[in-house]
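Based on what follows, work out the 3D shape:
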Amino acid sequence: MSDANDKLDQAIGRETGEGRFQVVISSGGVQFFADEPTSAGGLGSGPNPYQLLGSALAACTTMTLRLYADQKGWPVEDIRTAVGHRREQGGKPTDLFIRHITFSGDLTEEQRARLLEIADRCPVHRTLTASARVETKADELAPTCDGEDAHMADMEALISVGRRSFDFTD
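This next block holds a predicted model:
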């Protein structure tokens, strides 16, 4: 069921009433389940919240690398980004996201190395490694957001600013 507050720039989670943890997420004009595995008391019907966060990093990394490779005219045929998460004991930060990136195409070692550098500059990577803030408000489903294309604008700004700050033109 679509909600009048559904927009491309926000996600809405709503309990389904099925199982203890199953939530339907409405975001980007689509709906999907988030859940916990059966071993944790869920139905196992969708990714858990950390898998969703890892998915955001994987998607943003892949999109940023595609944007950069296309801008450079490099022969990148396929980009795949896998992200895993684990909690570490002791020091800070306690959450570790491990990202594995593979490229196919006739790339030089220098191009591959440069793409790995660019991966660290994707907007979601920057959000996870910087000091993000979360404001919580009761009884409101329409958070204030930067706009429907905020992520794309962040990636394009990264490329534009990067030409000066990160020497993307090499």
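
drop to CA atoms for contacts and neighbour counts, all remaining ones
Noted.

Spit out the contact partners of the most centrally placed residue in the chain.
Among the residues of the chain, the one closest to the centroid is residue 56, at 1.8 Å (Cα atoms, centre = their mean). Contacts here follow Cα atoms under 8 Å, 6 or more residues apart in numbering; on that basis residue 56 touches residue 124.

one more to line up against the first:
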Amino acid sequence: MAKDSDKQKIVHIHLPKNEKYTTTLTAGKHELIGDEPESVEGGNDKGPDPYDYLLMSLGSCTVMTIKMYVQHKGWPLEDVYMELRHNKRHAEDCDNCEDPKSKIDVIEKEVIVEGELTDKQIQKILEISQKCPVHRTLMQDIKIESSIEHH
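Modelled structure (predicted):
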């Protein structure tokens, strides 16, 4: 029997011809809106931008993973929050690279926990936060296979 995690995930994305960037994203019965901020010409800021969704995916997976682990252990976690930041930085290991403009994507994850937790439990929560499935996916080499269908 296949586990839910073994099933292929399918989402649908639609950018109607009458919209500049406002996009409908559908995952099963859930519908969301994506857009570019107003600072981007044509953006209407009707929804999060693609990088917001990337950070939200990572953050939601992380807090769910933490909660599952802590509940299993019976630890007194009262609440868990996350703040994530994404930016591009000059690659430190590229100081001698041919392209002086080389930059790498950096995602900063800050986990905020509440509860009567020991220092050892807090350290274990930090360790577990780096083992959520989305975190592990983003840290691996990812193969993206693209195709196009024309109607």
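
Could you report the distance from the residue nearest to the centre of the first structure to residue 129 of the first structure?
14 Å (Cα to Cα, to the nearest Å).

Ok, residue 158 of the first structure next?
For residue 158 of the first structure, the distance to residue 129 of the first structure - Cα to Cα - is 16 Å.

ok, now residue 23 of the first structure?
27 Å.

out of the two, which sits in the more crowded spot?
residue 23 (22 against 11; other Cα atoms under 10 Å).

That one contacts residue 33, correct?
Yes. Using Cα atoms under 8 Å, residue 23 of the first structure makes contact with residue 33 at a distance of 5.6 Å.

Pull the number of nearby residues for the residue mapped onto residue 67 of the second structure from the first structure.
Aligned by TM-score structural alignment, residue 67 of the second structure pairs with residue 66 of the first structure. Residues near residue 66 of the first structure, counting by other Cα under 10 Å, number 18.

pretty sure residue 66 of the first structure is in a helix, no?
Yes. Under DSSP: H, G, I helix; E, B strand; the rest coil, residue 66 of the first structure sits within a helix.

Excluding chain neighbours, give the residue nearest to it in space.
residue 79 (7.4 Å; Cα to Cα, 6 or more residues apart in numbering).

helix, strand or coil for the one you found?
Following three-state DSSP, we place residue 79 of the first structure in the strand state.

Aligned to it, what sits in the second structure?
Residue 79 of the first structure maps onto residue 80 in the second structure, by TM-score structural alignment.

For the second structure, just list every one of the helices.
50-73, 119-129, 133-139 (DSSP state H).

Have a look at how far, on average, the second one is from the first structure.
Between helix 119-129 of the second structure and the corresponding residues of the first structure, superposition yields a mean separation of 0.6 Å, by mean Cα distance after the TM-score superposition for the first structure.

Kindly report the same for the longest one.
Between helix 50-73 of the second structure and its aligned partner residues in the first structure, the average distance after superposition works out to 0.5 Å, using mean Cα distance after the TM-score superposition for the first structure.

Centre of the chain to that helix, how far?
9 Å (Cα atoms, centre = their mean, to the nearest Å).

same thing with the second one?
Its chain's C-alpha centre and that of helix 119-129 of the second structure lie 20 Å apart, by Cα atoms, centre = their mean.

which residues sit against it?
Residues contacting helix 119-129 of the second structure (Cα under 8 Å, 6+ apart): 62-63, 65-66, 69-70, 111.

Quick check: of these, which lies closest to residue 88 of the second structure?
Comparing those against residue 88 of the second structure with Cα to Cα places residue 111 closest, at 20.9 Å.

end to end, how far does stretch 38-58 of the first structure reach?
25 Å.

Name the residues of it that are buried.
42-48, 53-55, 57-58 (16 or more other Cα atoms under 10 Å).

residues near residue 117 of the first structure, how many?
13.

The second structure: which residue goes with that one?
Mapped onto the second structure by TM-score structural alignment, residue 117 of the first structure lines up with residue 127.

again with residue 108 of the first structure
Per TM-score structural alignment, residue 108 of the first structure is aligned with residue 118.

Against residue 68 of the first structure, how distant is residue 155 of the first structure?
According to Cα to Cα, residue 155 of the first structure and residue 68 of the first structure sit 9 Å apart.
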